[in-house]
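Asker: Provided below for reference: sequence and predicted model.
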Amino acid sequence: MHGFPRGKTAIVGAATFGVGKSPGFEAIELAAHASLLALADARLAPSDVDAVFIAQPQDTLAGLTFSEYLGIRPKITDNNRSGGSAFLLQLEHAALALDAGLCDVALIAYGSNQASASGTLVQASRSSAYEAPYKPLRPISSYALAAARHMHQYGTTKRQLAEVAVAARRWAQLNPEAVARDDLSIDAVVNARLVSDPLGVRDCCLVTDGAAAIVMTRAERAADRHAKPVYVLGAAAAVTHADISAMPDLTVTGAAESGARAYAQAGVEAADIDVVQVYDAFTINTILFLEDLGFCAKGEGGAFVEGGRIAPGGALPVNTSGGGLSYCHPGMFGLFTLVESVRQLRGEAGERQVRGAELALAHANGGVLSSQATVILGTAATL
């Protein structure tokens, strides 16, 4: 059986653009600007790209539209619709296509102007016939259900959830690009306006504009393109359900499966990881994913994050950009977990840099805890 091509492909360009509010920009323009910056970072031009991976919620044919916009005639296009996990799935597919020689330069891009265009979270799906009668607030009521179950089953508290939000804010305060950088206390999170019990407004991600892009090549070309390529060591995904009412266990996500496979591909385990980026659309996400990805036992996530353990200066650096809770959340956050991983492994993260970071785990979530994707990245030292 042919396994994942560990270390055979690399990220050679990474960029963000327009994070915060970018009035006057269409979503496709934001994605294009991020892509041009990422290509410049890789010393490549749009004409070098022969595989385009994108997922624009408001554009069903984004693979075609975006290729035309950049003047690219790709061999491969992918416009995956799995929600915020799409870009990590696309990285997995890009790595396989590059390794097989089906393409030479892969571009993965995303952009959203949701904050300046509508000011609300763009929803790509509707409640099913089974859930609609209960009038859930989508997507937060689904995550609130998972949080309530975790609290009931394991004694997790609102203060423990608040630790996640405060840690994210402390990282954001070290990131000049982050949107929310004012002080935030545990009490402020706990006492914030309730949105969907037990989650309050400070347990929820931001609504911002922003774009991100990465460029991938085969490893043998990588050193020509960037002084510090970041190598793809493992990538795996899992889907467990679509609607939260069909989730097999509200306290166990598909990250338990995708993480286990990604670790096996990379030949590492949770204890080896230096920096962790998880999709924190809500505070419960971080706790669930830290458990499912093996950083602590199931049910211990609440206690694990106490005392600033995942904040700057803590034992495990998690969401060093500030995450979706405090850095940015332009509709889908998945690609930003990859960009921050790259910045950390290259040593480009400034005040928030984790010293000696050689191994990074990026994890993204799509739907309502429905689609999970895990990517393990490493420096040349990990090959």
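Answerer: In hand now; what should we look at?
Asker: drop to CA atoms for contacts and neighbour counts, all remaining ones
Answerer: Will do.
Asker: ok, now which ones touch Asn113?
Answerer: 21-23, 25-27, 30, 208-210, 330 (CA atoms under 8 Å, 6 or more residues apart in numbering).
Asker: between those, which sits nearest Ala236?
Answerer: Looking at the contacts of Asn113 and their distance to Ala236, the nearest is Pro330, at 23.8 Å (CA to CA).
Asker: ok so, going back, buried ones among the contacts of Asn113?
Answerer: 21-22, 25-27, 30, 208-210, 330 (16 or more other CA atoms under 10 Å).
Asker: helices - which of the residues you listed land there?
Answerer: Among the buried ones among the contacts of Asn113, the members found in helices (DSSP state H) are 27, 30.
Asker: out of the buried ones among the contacts of Asn113, which sit inside strands?
Answerer: 209-210 (DSSP state E).
Asker: and which of the buried ones among the contacts of Asn113 is nearest Ser47?
Answerer: For these, the nearest to Ser47 is Leu30 (19.0 Å; CA to CA).
Asker: my guess is that closest one contacts Gly18. True?
Answerer: Yes - Leu30 lies in contact with Gly18 (CA atoms under 8 Å); the separation is 6.5 Å.
Asker: what about Gly20, how many neighbours?
Answerer: Other residues within reach of Gly20, judged by other CA atoms under 10 Å, total 23.
Asker: included below, for side-by-side comparison, is a second structure:
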Amino acid sequence: MNTERAAAIVGVAESDLGETPGKNVLQLQAQAAKAALDDAGFTKDDVDALFTAGNWAWATNLMLGEYLGIRPAYTDGTNIGGSSFELHIGHAVAGIKAGLFDVALITYGSTQRSDRSRNRPMPIVPLTEQYERPYGLPAPVGAYALAAMRHMHLYGTTSEQLAEIAVATRKWAMLNEKAFMREPIEIADVLASRWIAEPLHLLDCCLVTDGGGAVVVASRRAAARAKKRPVWILGHGETHTHNTIANMPDLTMTGARESGWRAFEMAGVTHDEIDVAEIYDSFTITVLLTLEALGFCKPGEGGAFVSGQRTAPGGPFPMNTNGGGLSYCHPGMYGIFLLIEAARQLRGECGERQVPDARLALVHGTGGVLSSAATLILGRD
């Protein structure tokens, strides 16, 4: 294992989740940021680096910094979709190692449910998207449906196997009082839910919610004065392979193959050592493709890997333990919530859903239409 301890997650928090008609996107981020800083035992005056991503302003960092009253020495607004925040963690570690700052605040917020903005039509179809969007492909679900259909064609993957993921994730949500959907479901319920884009049913698809989250990353020096034990950032990898689904090199192999390899190599750990996995679940097929690309199983074996509720509470591969984007929350760019749950699992704070003696966590974010990938390996002392 990589014994270098250069930077750690020292604070995490969500804002109000679900439907938040009384709060705007800045208020949700401020609420989460204050709670995450309190969790770390820091204040906003300790923050010297600011990271965020979103589509709510032409220059998100400028507006957020102004609203929070933070004048950072370092700022990063890199946006590669839902995996942006895993990427931000890697960039924060690099900045800390370079001596550019000591404490980074990473935030995200969205009111897509309250303001009904998720499927708001675009007035123009920009640049390379002109070759897909005008021809009826629903975004983003149509792209994921193409990948699912291709996987089924090549490997014989079934809708029942995809449903295993939705059912297991819901079982975790039933243990999380903050989860938006907590009613039990069975495989038959997933298959009976209406088609959204064949072969994906409604319950194969993530939620549409409001919400915000925040993560505080600190140098080893700053982490020593944090209120809670640090969650060390041991490995990181990132990449992106395409923008439009027509240009994805292989519909069944994502960039997680490259980002995962780099993260495992940097951390110096093996797949068998991972105690808990938090994997972006915009759709059930997203999870299955990611498990294969990361190397937890071979291409085409993802269906068998998740069958028999192996990823559910009590199963041998604890995954998406907060209920995931399928059942807990999904405010458009879900990656920051993967980090929040992984940190809490490694700190032993998850109550009924706590994975016993969790020491190593894998976090993987996906962005766009299977376009970007960012992987982290986190650990505790």
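Answerer: Noted; the coordinates are in hand. Keep in mind it's a predicted model, so treat the numbers as computed, not measured.
Asker: joint contacts of Leu30 and Gly18 of the first structure?
Answerer: Contacts common to Leu30 of the first structure and Gly18, judged by CA under 8 Å, 6+ apart, are 210-211.
Asker: check which helix or strand covers Ile233 of the second structure.
Answerer: For Ile233 of the second structure, the host element (DSSP states H and E) is strand 231-240.
Asker: identify the residues contacting that strand?
Answerer: For strand 231-240 of the second structure, contacts defined as CA under 8 Å, 6+ apart pick out 2, 4-10, 87, 90, 93, 255-256, 258-267, 343, 346-347, 371-381.
Asker: and for stretch 152-165 of the first structure?
Answerer: For stretch 152-165 of the first structure, the external contacting residues (CA under 8 Å, 6+ apart) are 150-151, 186-187, 189-190, 198, 202-203, 283-284, 286-287, 299-300, 302-303, 305-308, 310, 325-326.
Asker: ok, of those, which come out buried?
Answerer: Applying 16+ other CA under 10 Å to the contacts of stretch 152-165 of the first structure flags 150-151, 186, 189-190, 198, 202-203, 283-284, 286-287, 299-300, 302-303, 305-306, 308, 310, 325-326 as buried.
Asker: point to the residue nearest the middle of the first structure.
Answerer: In the first structure, the C-alpha nearest the mean C-alpha coordinate belongs to Gly334, at 2.7 Å (CA atoms, centre = their mean).
Asker: the aligned partner of it in the second structure: what's it in contact with?
Answerer: When the second structure is aligned by TM-score structural alignment, Gly334 of the first structure is paired with Gly335. Neighbour list for Gly335 of the second structure: 82-86, 280, 364-366 [criterion: CA under 8 Å, 6+ apart].
Asker: ok, and those residues in the first structure?
Answerer: Conservation of these in the first structure, assessed by both residues aligned by TM-score structural alignment, their matches' CA atoms under 8 Å: retained contacts are 82-86, 280, 364-366.
Asker: would you map the helices across the stretch 151-300 of the second structure?
Answerer: Taking DSSP state H, counting those that start in this stretch as the criterion, the stretch 151-300 of the second structure carries its helices at 159-173, 187-192, 220-223, 256-267, 284-294.
Asker: would you turn the ones you listed into JSON lines with distance to Leu339 of the second structure?
Answerer: Shown next, in JSON lines, are the helices of the stretch 151-300 of the second structure (distance: least, CA to CA, whole Å):
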{"stretch": "helix 159-173", "distance to Leu339 of the second structure": "16"}
{"stretch": "helix 187-192", "distance to Leu339 of the second structure": "27"}
{"stretch": "helix 220-223", "distance to Leu339 of the second structure": "17"}
{"stretch": "helix 256-267", "distance to Leu339 of the second structure": "15"}
{"stretch": "helix 284-294", "distance to Leu339 of the second structure": "16"}
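Asker: for Pro316 of the second structure, the count of nearby residues, please.
Answerer: Residues near Pro316 of the second structure, counting by other CA under 10 Å: 12.
Asker: so it: helix, strand or coil?
Answerer: Using DSSP: H, G, I helix; E, B strand; the rest coil, the structure places Pro316 of the second structure in coil.
Asker: find the nearest non-adjacent residue to it, please.
Answerer: Arg310 (5.7 Å; CA to CA, 6 or more residues apart in numbering).
Asker: so the one you found, which of the three states?
Answerer: coil.
Asker: what's the separation between the match of Gly334 of the first structure and Lys23 of the second structure?
Answerer: Applying CA to CA, to the nearest Å, the value for Gly335 of the second structure to Lys23 of the second structure is 21 Å.
Asker: next one: Tyr74 of the second structure
Answerer: 28 Å.
Asker: same question, Gly99 of the second structure
Answerer: In terms of CA to CA, Gly99 of the second structure sits 36 Å off from Lys23 of the second structure.
Asker: and Ala373 of the second structure, by the same measure?
Answerer: Taken as CA to CA, the span from Ala373 of the second structure to Lys23 of the second structure is 30 Å.
Asker: returning to that earlier point: superposed on the first structure, what's the mean shift for the strand holding Ile233 of the second structure?
Answerer: Superposing on the first structure and averaging over aligned pairs (mean CA distance after the TM-score superposition for the first structure), strand 231-240 of the second structure comes out at 0.6 Å.
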